[in-house]
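# need a structure here:
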Amino acid sequence: MSATPLIPPAPRALGVAVPTPLRKLFDYRPCQPAPAGGWQPGLRVRVPLGRREVVGIVVECRDTSELDLASLKPVGACLDSEPLPADWLWLCHFTARYYQHALGDTLHQALPVLLRQGRPLEARTRERWQLTAAGRAADAASLGRARRQAELLELLRQHPRGIIGSVIGAQGFSRAQLTGLASKGLAECVDELLTASSARPGGGLLAEPALTLNREQATALAELHQGLERYHPCLLQGVTGSGKTEIYLQLIEAIVAQGRQALVLVPEIGLTPQTLSRFRRRFRAPVVALHSGLTDAERLDAWEAARAGRAPIVIGTRSAVFTPLARPGAIIVDEEHDGSFKQQDGLRYHARDLAIVRAHREGIPIVLGSATPSLESLVQARAGHYRHLRLTQRASHHGPARLELVDLRGRPRQGGLIPPVIDAIRNTLNDGGQVLVFINRRGFAPTLACHACGWLAECDRCDARMTLHRQPPQLTCHHCERQRALPEACPDCGSADLRPLGTGTERSEETLAALFPDVPVHRIDRDSTRRKDAFEQTLNEVRRGEPCLLVGTQMLAKGHHLPHVTLVVVVNADAGLYASDFRALEHSAQLLIQVAGRAGRAERPGRVMVQTLHPDDPHLRLLADSGFDALAKTLLEERRLAMLPPYRYLALLRLESAREADAIDLTGQAATALRDWLEERGLTVDCLGPVPAPMERRQNRYHVQLMLSAARRGPLHEACAFLVGWLERAPQARRGRWSLDIDPQTLS
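You can find the predicted model right below:
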């Protein structure tokens, strides 16, 4: 006889985390009746907050409160019969603590939108209609004058696995005709779970056989198999096109065969359809996605299926790191170096770092894959904390294309391209190849200039120039999205001689279309892919193999398989090399190697031409001659000498105000208070600033920064906690906005 589960005694107060920036819990009185399993942390509740009702999450159950128990407002309703997963709660608590963020807002951000709004956490179903045994044996003629029922009977007979109810309706059949067949015992309705319906029919886990691995791939996979039962962090560094995804697939096959789940993180939504397609072709098991392109209902379906264990494979972007798994087996972070894994506003977490923390707690392996690993991951691998696995051969048997540095100095340009590069493009197209022209600037030109007086089109709300667009014709600030009509004359001198300055994707597209009128030109940037599925449709056209030109930004540089591209042209390699941010060179080098990796991924070798005004730059030359590893070694030594990450830990306080003086004054007071506190405690934390942000004025607000640096995380986090507390108490802080960024990836 099974024992009755014990229900904990009813608490007198509940500490509830609500979606506010306040770093505290709110006390409420439990409502009646209590949930079936009793009050416990992780239950969603609807509670009053001011003049509105919000959905919060119970964090503590206690018998005391700092307030009078009788004065506590009661919980409006408990929304769950059982608490949210304990591992999910732990990850949210860790995230709030590490990134110095309010717990209520952290929990809120980590939930799907519909759960934040109070939707029940339950699986959605849909109707599938199929013939009964009697229906399969019946003759349509036996239905007599019920002609439409007879047609419906024949339609169902053509689909032995049944047809979804909405599809039947789209064929012109009514509900009455369906129920008519059901009343005669000829058809039946089965409710199926939406996620379960994505499984492919047939026996076995694989829908198509795995590919044969080369020796390097097989060695890497064998190493990964040895760590399936424990925390086993591995950095899988493979040149572009070396078959990292095939290793992921075969590792996941082993995980799912054990009845466990795998979580795969990709940096951007643009990679999700490609990855989903490949995974769904390989596996018969359900593969669900989590990204911003889904509807709220679709996101909730995927989240619930992962929590319940019905989805053995979960693929998602940054926020998918918070997806609960019933039986976690492995986490894979593809393109682990990518900056998209860092949230840049609100809760400023890094999904890669949280994935590592999560894998450690759950005792499962984690794979960090990249052709150009972050310097942080390389340091961990060299110290022996990560297993470093290398793939140096491409599946196509061609080596990665070398970077050819092409000197721009003193040469005429058309759309940013010089004659030798245009000739190379022409030769590639004549040979039946495809060409990718990479320029990391949207619009027609970076700005508009007056040739008579030198006036530049600048944003009146930001310290930035406005970008000239031709589709539609206008000036746009890409920092605040302010738009202005094109001026007919210079506002300073009245001259009509206004000229575009520099080159953007639109200008390159226009130039290439004029130079090669018989070849399709596909532009891929944020402006041209706003329509749903536009990006994937363009890539599908390119993959057909006909000669064409692609003009794109970094959207094209990340992991896309373009087998017919044999020439890559980088219009301007200098844009990010000399920025003030100490990570600029690392990120620019990664981007160059990634975009170069789009060339020569199939039978034909590739070529990469990099236009630059600084062909003798030692870092750029080292990257071109010796590759990313050699440059990374040099950068790491420079970082060590300069005491910068990954050899130091940083936090960045950003403050903004409508008045410049207020921003500077508040930051100065915060810095003084922090330095006094550090001296009292004897903590070694460097406090640098206040200094203006790289772009001081943005959206008519002034931005000032304070940087904290320390050799150890502990003192840095203590200092951050003091700073947060001081700002929350300081009355003058209410005149502006502030945010604290732990482990910032950019100083802008």
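# going forward, measure contacts and count neighbours with C-alpha atoms only.
OK.
# On the three-state scheme, the nearest residue to L354 once chain neighbours are set aside is what?
Spatial nearest neighbour of L354, excluding adjacent residues (C-alpha to C-alpha, 6 or more residues apart in numbering): V321 at 7.2 Å. State at V321, reduced to three classes by DSSP: H, G, I helix; E, B strand; the rest coil: helix.
# next up, for comparison:
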Amino acid sequence: MSSVLVVNQPVAAAPIPEAPGATTAGYSSRVDAGGKLPDSIPHHSPRILRVALPTPLRRLFDYRPLREPPACGWQPGLRVRVPFGRRQMVGVVVECIDSSDLPPDRLKPVEACLDATPLPEDWLWLCRFTARYYQHSLGDTLHQALPVLLRQGRPLAGRMRERWQALPPSAEAEARLARAPRQAELLAMLRQHHHGLPTQAVLAQSFSREQLLALVDKGLVERLLDPLTAAETGAGRLLAEPALPLNREQAQALATVHERLEAFHPCLLHGVTGSGKTEVYLQLIEAVVARDRQALLLVPEIGLTPQTLARFRQRFRVPVVALHSGLTDHERLDAWEAAASGRAPIIIGTRSAIFTPLARPGVIIVDEEHDGSFKQQEGLRYHARDLAVTRAKHHAIPLLLGSATPSLESLYHAERGNYRHLRLTRRASRHAPARLELIDLRGRPRQGGLIPPAIEAIRETLAAGHQVLIFINRRGFAPTLACHACGWLADCDHCDARMTLHRQPPMLACHHCDKRRPVPDACPSCGSADLRPLGSGTERTEETLAALFPKVPVHRIDRDSTRRRDAFEHMLGQVRRGEPCLLVGTQMLAKGHHLPHVTLVVVVNADGGLYASDFRALEHSAQLLIQVAGRAGRASHPGRVLVQTLHTDDPHLRMLAQQGYDTLAEQLLAERRAAALPPYRFLALLRLESPKEEAASALGGEAAAMLRHWVAAHAPDVSCLGPVPAPMERRQNRYHLQLMLSSARRSQLHAACAQLTAWLEASPEARRVRWSLDVDPQTLA
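Prediction:
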């Protein structure tokens, strides 16, 4: 999504014609992906409630309201439980109207209203925009944006904590404690704490709940219930520790954002790794919270959330809550409710946290804004960074996008003046960022993917008492298993992909469909026992390093080794002690982690994204290389980065190594402009998949023919390419095809997307093929 167009020209998709046969008996349906939904609330009691339900249908459903309306009256944003077919579903009221296409006696009644007050208005607005922009069902959008417990119909209320507080003395009541010495001791303890004590603190002192209740019965103690998220601390006590001094560039960047704290003000904070972007975030949030406003900070990975939370909670006295998929359902609801009520002034979360309601929004910050994990790749395919732009515009608040390697879209907007471009060119450690040193792999022996010059550099770094990060973006022991006699390769039966060899535990696994099978004792093709692993993964590199440096701890950090809760943080805690060690990791280690004792980074193979079919592959590979290089030399010692490659003469790789990411990004933008690719043109991708190749191909051909005929008359700027096989045509035993729409005008692209989805929903053939529409795709894979 090219965010500036959302900012300057909000576009509503063209109304979608209602598909034939869309009305279900007992319901009257309305297309929900068209124009704006009404924001006004009728003052009279409506006869019809139009409800969004969690179905893929892009329609609303009409129901009769209860005879007794809720105390707040019927209005948009109320959750209701309604019958739908043979099931009961929880939906959200979107409109309150007086008439329906069906007579009232054919409409089913609402069974229950689940809320005393409607869901937050800003949350409902964002969901409406998201459904309209991404051509998705409004009901499913609302469903995905709610915490799980609210989807199930639970009340919108966070968990409470008991607190026991002593009441003013009463001579008569205290006289009754003469024969209850333990109760007297408990009362004396509570009087020492003017704000009372929670139940756990009382029980920890060997008192019982029965003794507390006995004091309540005697009128000496009262039982209070507080939300788990405490209320904000009083003015003047915002910080638990002082802010760090800013250098000139940091202070200038902060002052620029401060200029307009009460208006939409998008800024791109473009700072080299280790330049102190987080300190700018902290001091900006301090200014926002001091104005009694809330701050939302988005981070790309769950792995970054604990360290970010720890730093923010160490700095601020006010509540800081987290929202990410690693929380329990109750924890997520607690944080969501605390943000919606305004008790939590600082909210930190991953992609889905963009849907967190804010009572008093003050600023939105997106850290590592270039990161691909901000794009949802299935279901509701939204981009959290782009929704952050839209949401900041709606609330008229500042937006700060931070990165050492900004996306080409953000650089494009900064060049055009749509974003303020703020630069941080110096590291806090005062060492210059480490340059990439390209090492030629050709003709050199390898051990676990490492060649002799890299191994020698590792040995020297460990001897100096420092740490080394070996970056290899492949899990497992080896990318595949091969027969040395006949050339057989371990292919996946369900995908056009090789199976990865794992040693812990021994197995062959497909990383695309998760199919697993035992490692064969002999070649299934010729019977030879000479089976050899090809290439290196994290497990093989770990094994090699453990043999080369037996006295040095080797920590492997990938998705397999960090499955246990808190395993990632536990490993990083060991690394941060500072003893010499080796870290073998995937891109989990490349983003945002402060590893002060790492002075050498070795990239095992930098060629993965150089010649991929996806037009964004080179951009993403360059960002990943610069990010992982940024882990070296962040403290008192300079860093060094060795990049092993088979293509040391590749012009893009040489430009990245010698002139840096900014120069390469300028070159890539020029290439995108010449090729009419984003950010200079807007894309939408229709994905088709079916167990039968002929079914997907036939539907794709019909859809393309219909669309080409339609755009010729209504949207001539839209081009339609395909259908063509996906880069991996067969995956999970299903055939995948793609149809790409492209346009220089977003409004025409959305009109074509609306027409396409309406046609697919009405097509009988489309019911036998799984399809999805991805607006602003971040990958063609």
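# Mind telling me what the residue nearest to L354 of the first structure corresponds to in the second structure?
Under the alignment by TM-score structural alignment, V321 of the first structure pairs with I354 in the second structure.
# Is it correct that that match is in contact with L298?
Yes: I354 of the second structure is within contact range of L298, at 7.4 Å (criterion: C-alpha atoms under 8 Å).
# what about the aligned partner of T390 of the second structure in the first structure, which helix or strand?
Using TM-score structural alignment, the partner of T390 of the second structure in the first structure is V357. Element membership of V357 of the first structure [criterion: DSSP states H and E] is helix 351-362.
# Show me what the helix or strand that comes right after that helix is in contact with.
Downstream of helix 351-362 of the first structure, the first helix or strand assigned by DSSP H and E is strand 365-370. Contact with strand 365-370 of the first structure is made by 224, 227-239, 244, 329-337, 355-356, 359, as judged by C-alpha atoms under 8 Å, 6 or more residues apart in numbering.
# Now do the helix or strand that comes right after strand 365-370 of the first structure: which elements does it pack against?
Where DSSP H and E defines the elements, the next helix or strand beyond strand 365-370 of the first structure is helix 375-382. The contact analysis (3 or more C-alpha pairs under 8 Å, 6 or more residues apart in numbering; DSSP states H and E) places helix 375-382 of the first structure against strand 387-391.
# Read off where the strand it packs on ends up in the second structure.
With TM-score structural alignment as the criterion, strand 387-391 of the first structure aligns to 420-424.
# Can you give the contact residues for the matching stretch?
249-250, 253, 266-272, 275, 414-415.
# tell me the two of those residues that are most distant?
Pairwise distances across these (C-alpha to C-alpha) peak at 21.8 Å, for the pair S275 and E415.
# Please identify which of those two sits among more neighbours.
Neighbour count, other C-alpha atoms under 10 Å: between S275 of the second structure and E415, S275 has more, with 24 against 12.
# isn't the more buried one right up against A428?
Yes: contact criterion C-alpha under 8 Å: S275 of the second structure and A428 qualify, at 5.2 Å.
# To which residue of the second structure is E603 of the first structure aligned?
Checking TM-score structural alignment: E603 of the first structure goes with S636.
# For the lengthiest strand in the first structure, give the aligned segment of the second structure as residue numbers.
Ranked by residue count under DSSP state E, the longest strand found in the first structure is strand 686-698. In the comparison with the second structure, strand 686-698 of the first structure aligns to the range 719-731 (TM-score structural alignment).
# Likewise for stretch 654-674 of the first structure?
Under TM-score structural alignment, the match for stretch 654-674 of the first structure is residues 687-707.
# Likewise for stretch 206-216 of the first structure?
The aligned range for stretch 206-216 of the first structure is 239-249, by TM-score structural alignment.
# now that stretch, how far from the centre of its chain.
28 Å (C-alpha atoms, centre = their mean, to the nearest Å).
# got a list of contacts for that stretch?
Contacts of stretch 239-249 of the second structure (C-alpha under 8 Å, 6+ apart): E279, Q283, Q314, R315, F316, R317, R423, L424, T425.
# ok, 7 Å please
Q314, R315, F316, R317, L424 (C-alpha atoms under 7 Å, 6 or more residues apart in numbering).
# out of these, who's nearest Q307 of the second structure?
Looking across those and measuring by C-alpha to C-alpha, the closest to Q307 of the second structure is Q314, at 10.6 Å.
# What's the closest one aligned with over in the first structure?
Aligned partner of Q314 of the second structure by TM-score structural alignment: R281.
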